[in-house]
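> below: sequence and its predicted model.
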Amino acid sequence: MIISALAFTLLNVFVKSLKDFSVYQIVFFRALGSLFFTIPFLLKNKISLLGNKRGLMIMRSVVGLISMILFFSAIKYIAMGTAVSLRYIAPIFATVFALFILKEKIKPIQWLFFAIAFAGVLIIKGFDDSEIEIVGVLLALTSALFAGFVYIFIRKIGDADHPVVIVNYFMIISTIIGGILSIKNWITPIGLEWFILMSLGVFGYFAQLYMTKALQVGETNQVAPLKYLEVIFTIIIGLIWFKEVYTVWSIVGVLLIVTGLTLNVVTKKKA
């Protein structure tokens, strides 16, 4: 899970560094890079690329693509650590959606933890008007909202399709749509830019891979909270590399978000 957090962090950093490229072109390369791993894996293991629950996988891909576009856009407006923290609100949206759509139950104590996390969101926005653009905050929160739908579609798909098939659908659709939308403002990469753009898919793929492996071999309530190390790693690199500024209140907000979500994961998985 620590390796996964580091990979996600490097992905965030490289996206932030590609300030001259449109979000759509970044999405295109992010998805294209991952296809070099997913398609060979499926072909080697003789797994159907089309899968079974195709409609649900297409819907999962569309909401995932929207979430990714919004998150990459948010990084261009606000500090990376703040954007990552706000994106992690997604499990709360997913839990609420599951309550109404999948009829899953929520423990009363979980509402308290959700309140703690949302208090962090309000603090970040409420006290940092001079430091954080409202547009960036809204983009990150909306990204989390759509990511919440991703959880629901994956739950609906269940074990009917191989996880790599689901990811492959996401990457193919993201490559096609990202490529089409980037045509108008396409910038041909030069030198090191090619490496950075293609590495997005590599970091994204291995971040997902090691997160999945961690959840397979370890107790979820012990391993899952470690994914929030991405917030810490991203803040540290943001401070050093991009000279990002975090006020005391923004740090308090981030800590509340991470605390609320960690307590929720630990409590939920103890059942």
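Sure thing, it's come through. Numbers count the residues shown, from 1 in each chain.
> please make it C-alpha for all contacts and neighbour counts, starting now.
Fine.
> which residues sit in contact with T95?
Residues near T95 by C-alpha atoms under 8 Å, 6 or more residues apart in numbering: 106, 148.
> so it is in which element?
Element membership of T95, judged by DSSP states H and E, is helix 90-101.
> tell me how far that helix lies from the chain's centre.
Offset of helix 90-101 from its chain centre (C-alpha atoms, centre = their mean, to the nearest Å): 16 Å.
> swap in stretch 169-187?
18 Å.
> now swap in stretch 114-121 and tell me
19 Å.
> from V266, how far out is A115?
16 Å (C-alpha to C-alpha, to the nearest Å).
> still on that earlier bit, check which residues of the helix holding T95 are buried.
For helix 90-101, the neighbour count (16 or more other C-alpha atoms under 10 Å) marks 90-98 as buried.
> same list, those, but as TSV with distance to I2 please.
Below are those laid out as TSV (distance: C-alpha to C-alpha, whole Å):
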residue	distance to I2
A90	20
P91	19
I92	22
F93	25
A94	24
T95	25
V96	28
F97	29
A98	28
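> let me see the ranges of the helices in the stretch 101-250 of the chain.
108-127, 134-157, 163-182, 192-217, 220-223, 229-241, 248-270 (DSSP state H, counting those that start in this stretch).
> show me the one of these that comes nearest V84.
Set against V84 and scored by C-alpha to C-alpha, these come closest in helix 229-241, at 6.1 Å.
> what's next to stretch 35-52, contact-wise?
160-162, 164-165, 167-168, 171-172, 201, 205.
> pick the one among the buried residues of helix 90-101 closest to L256.
The closest of those, once distances to L256 are taken by C-alpha to C-alpha, is I92, at 13.8 Å.
> without its sequence neighbours, what residue ends up closest to the closest one?
Nearest residue to I92, sequence neighbours excluded (C-alpha to C-alpha, 6 or more residues apart in numbering): F114, at 6.6 Å.
> ok, and here's another one to check against it:
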Amino acid sequence: MVASALSFSLMGVCVKQLGGRIPAAEVVFARAIVSVALSWWLLHRAGIPAWGNRRWLLIWRGAIGTAALLCVYAALAALPLAAATVLQYLYPPFTALLAWLLLGEPIGKRVLAAMALGWLGVLLVAQPAGLLQGGATLALVPVLIAVAGALFTALAYVSVRSLGTSEHPLVIVFYFPLVALPLSLPLVALNPVLPTPAELLWLVGVGIFTQLGQVYLTRSLTALPAARATAISYVQVLFAGGWGWLLFGESIDSWTIAGAGLVLAATLVSLSHSQRQKPS
């Protein structure tokens, strides 16, 4: 899960380098093209049948994952980055709750503590004025879209956890972009933008790092209970903050450092718990 978080943070670097000129749906479409090609090559190389066993659930995972992406990008466009980040990171508790309700997976006290530490850390890192202070009011519809994105993300992760009992991880990864392609194409057709050569390279980077992130994510969710795996994913905030400082000159204040410490503590708690569970 740590490798997945690192890969997704590098994907975020590529998206940031695009500068917002390419519409969100086109970014989703481009990353899907790259991921489909890479997934098909990996499946063919390994001699694994691509179409899986529980095809309707695989399609559902792809559709709900695409909906999550579109909601996240829409929220990022309409909300301050800090507020959108905090709301998106509601997905670990949502995932834990849904895994308990739908899969019967218990939620341990240490995992709950890790989630609380992680979300508080994200809150301190992001410092969203609209959530922490009364002076700035966030528009309701974008907030609801952001929360919906977190919920769809949780549903997608629980689907991956369920599919792990019958499907190879590469098959699960393959279906996500396979479904995203036809779902995002109509949105691309509404507002097509021709990327420059530099933007095309960054779009390829988005696809490559997405592929890596999805492979590691799927392997993590098939090996660990959903609540524990998503609690570890808070470490992505640390990676994103580090890239922002190193590559984009973004400032780091005392609140950011305190929040990063809480996120790191949450990750270590989750990792230590998963290590103790391995023998069983």
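Received the coordinates, thanks. Fair warning: this is a prediction, and the values are worked out from it, not measured in the lab.
> now the TM-score, please.
Superposed pair, TM-score by TM-score structural alignment, normalised by the length of structure 1: 0.78. Supporting alignment: 267 aligned residues with a C-alpha RMSD of 3.8 Å.
> hang on, the earlier thing: to what extent does the helix holding T95 of structure 1 diverge from structure 2 after superposition?
Once fitted to structure 2, helix 90-101 of structure 1 is off its aligned match by 1.6 Å on average (mean C-alpha distance after the TM-score superposition for structure 1).
> ok, the residue located most distally from the centre of structure 1 to L200 of structure 1 distance?
Distance to the chain centre peaks in structure 1 at K46, reaching 28.8 Å (criterion: C-alpha atoms, centre = their mean). Distance of K46 of structure 1 to L200 of structure 1, given as C-alpha to C-alpha: 26 Å.
> which residues touch P142 of structure 2?
74-75, 78-79.
> and which of the residues you listed is nearest to I59 of structure 2?
A74 (22.6 Å).
> so what's the residue count around the closest one?
18 (other C-alpha atoms under 10 Å).
> and of the helices of the stretch 101-250 of structure 1, who's closest to F14 of structure 1?
That would be helix 192-217 among the helices of the stretch 101-250 of structure 1, by C-alpha to C-alpha, at 6.6 Å.
> which parts of that closest one are buried?
Buried residues in helix 192-217 of structure 1 (16+ other C-alpha under 10 Å): 196-208, 210-211, 214.
> picking up where we left off before, which of the contacts of P142 of structure 2 sit farthest apart?
So, those by C-alpha to C-alpha: farthest apart are A74 and L79, at 8.5 Å.
> hang on, the earlier thing: quick one: which of the contacts of stretch 35-52 of structure 1 has the most company?
Going by other C-alpha under 10 Å, M171 tops the contacts of stretch 35-52 of structure 1 with 28 neighbours.
> wait, isn't it in contact with S34?
Yes - between M171 of structure 1 and S34 there is a contact under C-alpha atoms under 8 Å: 6.8 Å.
> ok, A83 of structure 1 to V13 of structure 1 distance?
12 Å.
> neighbour count winner among the two?
Set side by side, A83 of structure 1 and V13 show more neighbours around A83, with 29 against 19, by other C-alpha under 10 Å.
> hmm, I134 and the more buried one touching each other?
No - here A83 of structure 1 does not reach I134: they are 11.6 Å apart, not a contact under C-alpha under 8 Å.
> tell me the contacts of the residue opposite F195 of structure 1 in structure 2 once aligned?
F195 of structure 1 maps onto L201 in structure 2, with residues paired by TM-score structural alignment. Residues near L201 of structure 2 by C-alpha under 8 Å, 6+ apart: none.
> L201 of structure 2 and A99 of structure 2: what is the separation?
Distance from L201 of structure 2 to A99 of structure 2, by C-alpha to C-alpha: 38 Å.
> how about F239 of structure 2?
26 Å.
> repeat for G241 of structure 2
Counting by C-alpha to C-alpha, the gap from G241 of structure 2 to A99 of structure 2 is 29 Å.
> and for P195 of structure 2?
Taking C-alpha to C-alpha, one finds P195 of structure 2 at 40 Å from A99 of structure 2.
> what of G12 of structure 2?
27 Å.
> now swap in E199 of structure 2 and tell me
Relative to A99 of structure 2, and taking C-alpha to C-alpha, E199 of structure 2 is found at 38 Å.
> same deal with A266 of structure 2?
Plainly put, A266 of structure 2 is 20 Å away from A99 of structure 2 if you go by C-alpha to C-alpha.
> picking up where we left off before, just the ones of the contacts of P142 of structure 2 in helices?
74-75, 78 (DSSP state H).
> count the neighbours of the counterpart of A154 of structure 2 in structure 1 for me.
Aligned by TM-score structural alignment, A154 of structure 2 pairs with G148 of structure 1. Using other C-alpha under 10 Å, the number of residues around G148 of structure 1 comes to 26.
> next one: the one 5 residues further on
Neighbourhood size, F153 of structure 1 [other C-alpha under 10 Å]: 20.
> same thing with the one 5 residues further on?
Burial of G158 of structure 1, expressed as a neighbour count using other C-alpha under 10 Å, amounts to 12.
> which position in structure 2 aligns with it?
For G158 of structure 1, the residue aligned by TM-score structural alignment is G164.
> for the closest residue to that match other than its chain neighbours, give me its contacts.
Sequence neighbours aside, T222 is the residue nearest to G164 of structure 2 in space, at 4.8 Å (criterion: C-alpha to C-alpha, 6+ apart). By C-alpha under 8 Å, 6+ apart, T222 of structure 2 lies in contact with 160-165, 169.
> and T222 of structure 2, how far from H168 of structure 2?
When T222 of structure 2 is compared with H168 of structure 2 (using C-alpha to C-alpha), they lie 9 Å apart.
> repeat that for G134 of structure 2.
48 Å.
> do the same with S4 of structure 2
17 Å.
> before we move on, what about L43 of structure 2?
10 Å.
> swap in P195 of structure 2?
Taken as C-alpha to C-alpha, the span from P195 of structure 2 to H168 of structure 2 is 34 Å.
> what's the answer for Y73 of structure 2, then?
29 Å.
> likewise P106 of structure 2?
24 Å.
> what of S39 of structure 2?
12 Å.
> what does T230 of structure 2 give?
From T230 of structure 2 to H168 of structure 2 the distance is 20 Å (C-alpha to C-alpha).
> Y169 of structure 1 contacts M57, correct?
Yes - assessed by C-alpha under 8 Å, Y169 of structure 1 is found in contact with M57 at 6.6 Å.
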